[in-house]
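Q: missing the sequence, but the structure's below:
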């Protein structure tokens, strides 16, 4: 079926389509939890946290390996900040992203970003 309405906007999902940030989130978590003095060799005892919100990941770690002196909210904020730093350092664009964005620009399309990440991540990435 042909559509007569012109496409005006392309919306891209950030993680998994534009960038592969999961390894960077894991690295950020390990960096921050390590800085709290946690024994990272025990991380295999925790359930898989892939795709979980960071506040839930932090809560899970705290329940398994409690720390002192830093709130769960502060740890979450540190992990988010570290993940953003890693995205900026590594720029993990997936294959074809640059070409897809250039095509959208050449067609004068508006480009949107969809993501489950917090706005602070999206605004800076």
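A: Nice, I can see it. Model, not experiment: these values are computed from the prediction.
Q: Could you use CA atoms for every contact and neighbour count after this?
A: Noted.
Q: Let's check: the centremost residue of this structure is which one?
A: residue 21 (5.0 Å; Cα atoms, centre = their mean).
Q: List the contacts of that residue.
A: When contacts are counted by Cα atoms under 8 Å, 6 or more residues apart in numbering, residue 21 is found next to 15, 87, 92.
Q: What of residue 14?
A: Residue 14 is in contact with 113-115, counting by Cα under 8 Å, 6+ apart.
Q: among those, who's most crowded?
A: Highest neighbour count within the contacts of residue 14: residue 115, with 13 neighbours (other Cα atoms under 10 Å).
Q: thought it was touching residue 17?
A: No - Residue 115 is beyond contact range of residue 17, at 10.3 Å (criterion: Cα atoms under 8 Å).
Q: what's the burial count for the nearest residue to residue 114 once chain neighbours are set aside?
A: Of all residues not flanking residue 114 in the chain, residue 13 sits nearest, at 4.6 Å (Cα to Cα, 6 or more residues apart in numbering). Using other Cα under 10 Å, the number of residues around residue 13 comes to 13.
Q: Next, the contact list for residue 13, please.
A: Contact partners of residue 13, counting by Cα under 8 Å, 6+ apart, are 113-115.
Q: Turn those residues into TSV, columns for distance to residue 100 and secondary structure.
A: Listed next are the contacts of residue 13 as TSV, based on distance: Cα to Cα, whole Å; DSSP: H, G, I helix; E, B strand; the rest coil:
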residue	distance to residue 100	secondary structure
113	13	strand
114	16	strand
115	18	coil
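Q: doesn't residue 12 fall inside a strand?
A: Yes - per DSSP: H, G, I helix; E, B strand; the rest coil, residue 12 lies within a strand segment.
Q: Please report how far it lies from residue 66.
A: Distance, residue 12 to residue 66, by Cα to Cα, to the nearest Å: 38 Å.
Q: Between the two, which is the more surrounded one?
A: The residue with more neighbours, out of residue 12 and residue 66, is residue 12; 17 against 11, by other Cα under 10 Å.
Q: also this one, for the comparison:
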């Protein structure tokens, strides 16, 4: 792994290097945030509850258990967390089986990172079954590490997912560039000490220290990500 990092030649005058790139999945690489919301609306409609639009801003980017727990509490639906999780995952998988659109610039970015042997991780709050299906579209070969939300005791917005991904890649979190689309994911990455580029999807994200906000992945390439570490952005 060390040889791959050196091959990137991202050293600046003070020795700072981009050691790894950590990427969120839903809403960042694949255009699926709407799929999750549609599944949630459909499941709760079958339970006799209409979801208001303001619920979407609460659940976007969060782990399944947190989102489902919130929706059960908000609607008063007569269903257990375990039962609704099964229904939501099934509804989502049914939708992605019809085809998964990648976000603009996602394929190019993944191809560039792979070509330069940049250690890359997929860090998602989605469950492993969903990630494994999505990797058919994203290309499993593009990631050295993949982490699912149901494989951790604490997922986003806690720092655990990004800390673990960096550790598995042998990288210093401070020298990892993270690409995220939600406030929940951004909070997780920043709590881990990573440099963050935010590509807002459903909920706006403001600029902040250590964070760069862009309009789409079409603005992000390897040179851009190097700049997050060397202080060019």
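A: Nice, thanks for sending it over. Model, not experiment: these values are computed from the prediction.
Q: where does the TM-score land?
A: Once superposed, the chains reach a TM-score of 0.70 (TM-score structural alignment, normalised by the length of structure 1), with 120 aligned residues with a Cα RMSD of 3.0 Å.
Q: Are any of the contacts of residue 21 of structure 1 buried, and if so which?
A: Among the contacts of residue 21 of structure 1, those scoring as buried are 15, 87 (criterion: 16 or more other Cα atoms under 10 Å).
Q: Structure 2: which residue goes with the residue nearest to the centre of structure 1?
A: Taking TM-score structural alignment for the superposition, residue 21 of structure 1 sits opposite residue 32 in structure 2.
Q: how near is that match to residue 190 of structure 2?
A: Going from residue 32 of structure 2 to residue 190 of structure 2 by Cα to Cα gives 23 Å.
Q: hmm, back to that, inside helices: which ones of the contacts of residue 21 of structure 1?
A: Using DSSP state H, the subset of these located in helices is residue 87.
Q: Strands of structure 1, residue ranges please.
A: In structure 1, the strands defined using DSSP state E lie at 9-13, 110-114.
Q: For the first one, give me the average deviation versus structure 2.
A: After superposition onto structure 2, strand 9-13 of structure 1 lies on average 3.4 Å away from the residues it aligns with, using mean Cα distance after the TM-score superposition for structure 1.
Q: quick one, that strand and strand 110-114 angle?
A: Interaxial angle, strand 9-13 of structure 1 versus strand 110-114 (axes from the mean of the first three to the mean of the last three Cα atoms, to 10 degrees): 30 degrees.
Q: Am I right that residue 65 of structure 2 is in contact with residue 81?
A: Yes - the criterion here is Cα under 8 Å, and residue 65 of structure 2 meets it with residue 81 at 7.2 Å.
Q: The contacts of residue 13 of structure 1 into TSV, with extra columns for distance to residue 36 of structure 1?
A: Formatted as TSV, the contacts of residue 13 of structure 1 follow (distance: Cα to Cα, whole Å):
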residue	distance to residue 36 of structure 1
113	34
114	32
115	29
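Q: Residue 49 of structure 1 matches what in structure 2?
A: Residue pairing (TM-score structural alignment): residue 49 of structure 1 is matched to residue 59 of structure 2.
Q: how about that match, what does it touch?
A: Counted by Cα under 8 Å, 6+ apart, residue 59 of structure 2 has contacts 66-67, 70.
Q: do residue 133 of structure 2 as well
A: So residue 133 of structure 2 contacts nothing (Cα under 8 Å, 6+ apart).
Q: For the aligned partner of it in structure 1, give its distance to residue 5 of structure 1.
A: Under the alignment (TM-score structural alignment), residue 133 of structure 2 maps onto residue 124 of structure 1. Separation of residue 124 of structure 1 from residue 5 of structure 1 (Cα to Cα): 33 Å.
Q: out of everything not next to it in sequence, what's closest to residue 12 of structure 1?
A: Once flanking residues are discounted, residue 12 of structure 1 sits nearest to residue 113: 5.1 Å by Cα to Cα, 6+ apart.
Q: In structure 2, what sits opposite the one you found in the alignment?
A: Aligned partner of residue 113 of structure 1 by TM-score structural alignment: residue 122.
Q: That match and residue 22 touch, don't they?
A: Yes - using Cα under 8 Å, residue 122 of structure 2 is in contact with residue 22, at 6.0 Å.
Q: Residue 57 of structure 1: neighbouring residues, count only.
A: 20.
Q: ok, it - contacts?
A: By Cα under 8 Å, 6+ apart, the residues touching residue 57 of structure 1 are residue 49.
Q: From residue 51 of structure 1, how far out is it?
A: Taken as Cα to Cα, the span from residue 57 of structure 1 to residue 51 of structure 1 is 9 Å.
Q: again, but for residue 108 of structure 1
A: The gap separating residue 108 of structure 1 from residue 51 of structure 1 is 33 Å, by Cα to Cα.
Q: go on, residue 27 of structure 1?
A: Distance, residue 27 of structure 1 to residue 51 of structure 1, using Cα to Cα: 14 Å.
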